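Chemist: What follows is a predicted protein model with its sequence.
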Amino acid sequence: VYIFYSLFMIWATDSGAYFVGKATGKTKLWPEISPNKTVEGSLGGVICALLVAVLFAIFSEINASIISLMAITIVLSIFGQIGDLVQSAFKRHFNVKDSGNILPGHGGILDRFDSLLFVLPLLHLFHLW
């Protein structure tokens, strides 16, 4: 259930950030690294992730109270976005568009897992507490 939670939370963060950023984004988050990401989109991603957390608290067997799950979700959503920014920074530093040829035009295969690389270790630490 924690794997599904992390996947849905990351997808909600990414989708929410994209759609909210496109609709209302004006303040650039970090234009040198990722010129299209906005602060408004980032906050929209966190809010969408919180909606997923509430749904998981209601409909799944996840072993956490709704308040603690929401607090953890805020941290994980932010760190998932940091993972995305780190991947973008690596690509900018090495002057490459895609991190591989498996998914051309989507930033490469590493772009599909950049958030998970930051979220899963933190989720494991939270689960140990």
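Modeler: Cool, got the structure.
Chemist: rest of the way, CA atoms for contacts and neighbours
Modeler: Noted.
Chemist: mind checking how far the residue positioned nearest the centre of the chain is from Ile58?
Modeler: Most central in the chain under C-alpha atoms, centre = their mean is Gly80, positioned 3.5 Å from the mean C-alpha point. As judged by C-alpha to C-alpha, to the nearest Å, Gly80 and Ile58 stand 23 Å apart.
Chemist: Against that first model, consider the following:
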Amino acid sequence: MKQRVITAIIALLIFVPLLYLGGTPFNLLVMAMGLVAMTELLSMKKIYLVAPEAIVSYLAIACLLIPSAWFNGIFYNGFYFFVLVLLAFTVFSKNRFNFDDAGALILGSIYAGLGFHYMMEARHVGFMMILYAFLITWITDSGAYLFGRKFGKHKLAPNVSPNKTWEGSIGGTLSAVVIVGIYVFYNQTLFNYSMIEMLGLTLLFSIGAQFGDLIESAFKRYYEVKDSGKILPGHGGILDRFDSILLVLPLMHFAGLI
């Protein structure tokens, strides 16, 4: 517990000031986190980090991580090029690196790359917008934990995450709608939707946050690992800490908020 608290304090002392500052310093931090997330995916796949397919995966996710304002987004085309290179590896590796491997790395780079990309884009919209996203994930997670401990009886997804319950899930989402709804009420000029519409979107994003958590749990269960990484002692890896928001941010993009 002591190690967990110390890690959380150090991480917050680094992340929160850069989050508030925004701009290039925050973008560089987020890009670094995206590359670490790719490292965690490669490690779960048991692919050497210096293997040719790993290097191409880093280049692929880097193309997605680069902020849209930099170089007018021309690196997006590079992502598709590196996807083709990964597919070509399935031919030249004589099935040592197969189609399933290529698919996992491509999907992983999209999952982490776009998730962290939209974290930068949300901060570009404004501090209050990215705070909205983090509030949804934090309150949903905390509410689900508290309601689950108090009232949890019916398992939500026992084959993926045995400790989660329907009661906790519903309680977490209701907590987010109420508390984040108050935040939205006092910051209505930030959003292009009515209060009722924002409550509906907050509900959707809160559900998305829980799916993000479950998706990452499914990854770990499939690859038989407890944590995605060890970069945050007591907390696991980058994917362990940001799994929920990696789904919330793309949903906010689809909703036109980012």
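Modeler: Great, that's in hand. What you see is a predicted model, and the numbers here were worked out from it, not measured in a lab.
Chemist: The residue nearest to the centre of the first structure pairs with which position in the second structure?
Modeler: Structural alignment (TM-score structural alignment) places Gly80 of the first structure against Ala209 in the second structure.
Chemist: And the biggest helix by length in the first structure, what's buried?
Modeler: Using DSSP state H to define each element, the first structure has its longest helix at helix 66-93. Buried residues in helix 66-93 of the first structure, defined by neighbour count with 16 or more other C-alpha atoms under 10 Å: 66, 69-70, 72-74, 76-88, 91.
Chemist: Can you give me the neighbour number for the nearest residue to Glu216 of the second structure once chain neighbours are set aside?
Modeler: In space, Glu216 of the second structure comes closest to Asp243 once its chain neighbours are excluded; the distance is 6.2 Å by C-alpha to C-alpha, 6 or more residues apart in numbering. By other C-alpha atoms under 10 Å, 24 other residues sit near Asp243 of the second structure.
Chemist: in the first structure, which spans are strands?
Modeler: According to DSSP state E, the first structure carries its strands in the segments 28-30, 34-38.
Chemist: how far away is the counterpart of Pro35 of the first structure in the second structure from Arg241 of the second structure?
Modeler: When the two structures are superposed using TM-score structural alignment, Pro35 of the first structure falls opposite Pro162 in the second structure. Distance from Pro162 of the second structure to Arg241 of the second structure, counting by C-alpha to C-alpha: 19 Å.
Chemist: if you count what's nearby, which of these two comes out ahead?
Modeler: A side-by-side neighbour count of Pro162 of the second structure and Arg241, using other C-alpha under 10 Å, places Arg241 first with 14 against 10.
Chemist: Looking at the alignment, what corresponds to the more buried one in the first structure?
Modeler: Residue correspondence to the first structure (TM-score structural alignment): Arg241 of the second structure is matched to Arg112.
Chemist: cool, Val225 of the second structure as well?
Modeler: Applying TM-score structural alignment, one finds that Val225 of the second structure aligns to Val96 in the first structure.
Chemist: Per the alignment, Phe254 of the second structure pairs with which residue of the first structure?
Modeler: With TM-score structural alignment as the matching criterion, the partner of Phe254 of the second structure in the first structure is Leu125.
Chemist: Likewise for Ile196 of the second structure?
Modeler: The alignment partner of Ile196 of the second structure in the first structure, by TM-score structural alignment, is Ile67.
Chemist: same question, Ile106 of the second structure
Modeler: Aligned against the first structure - with TM-score structural alignment as the criterion - Ile106 of the second structure pairs with nothing.
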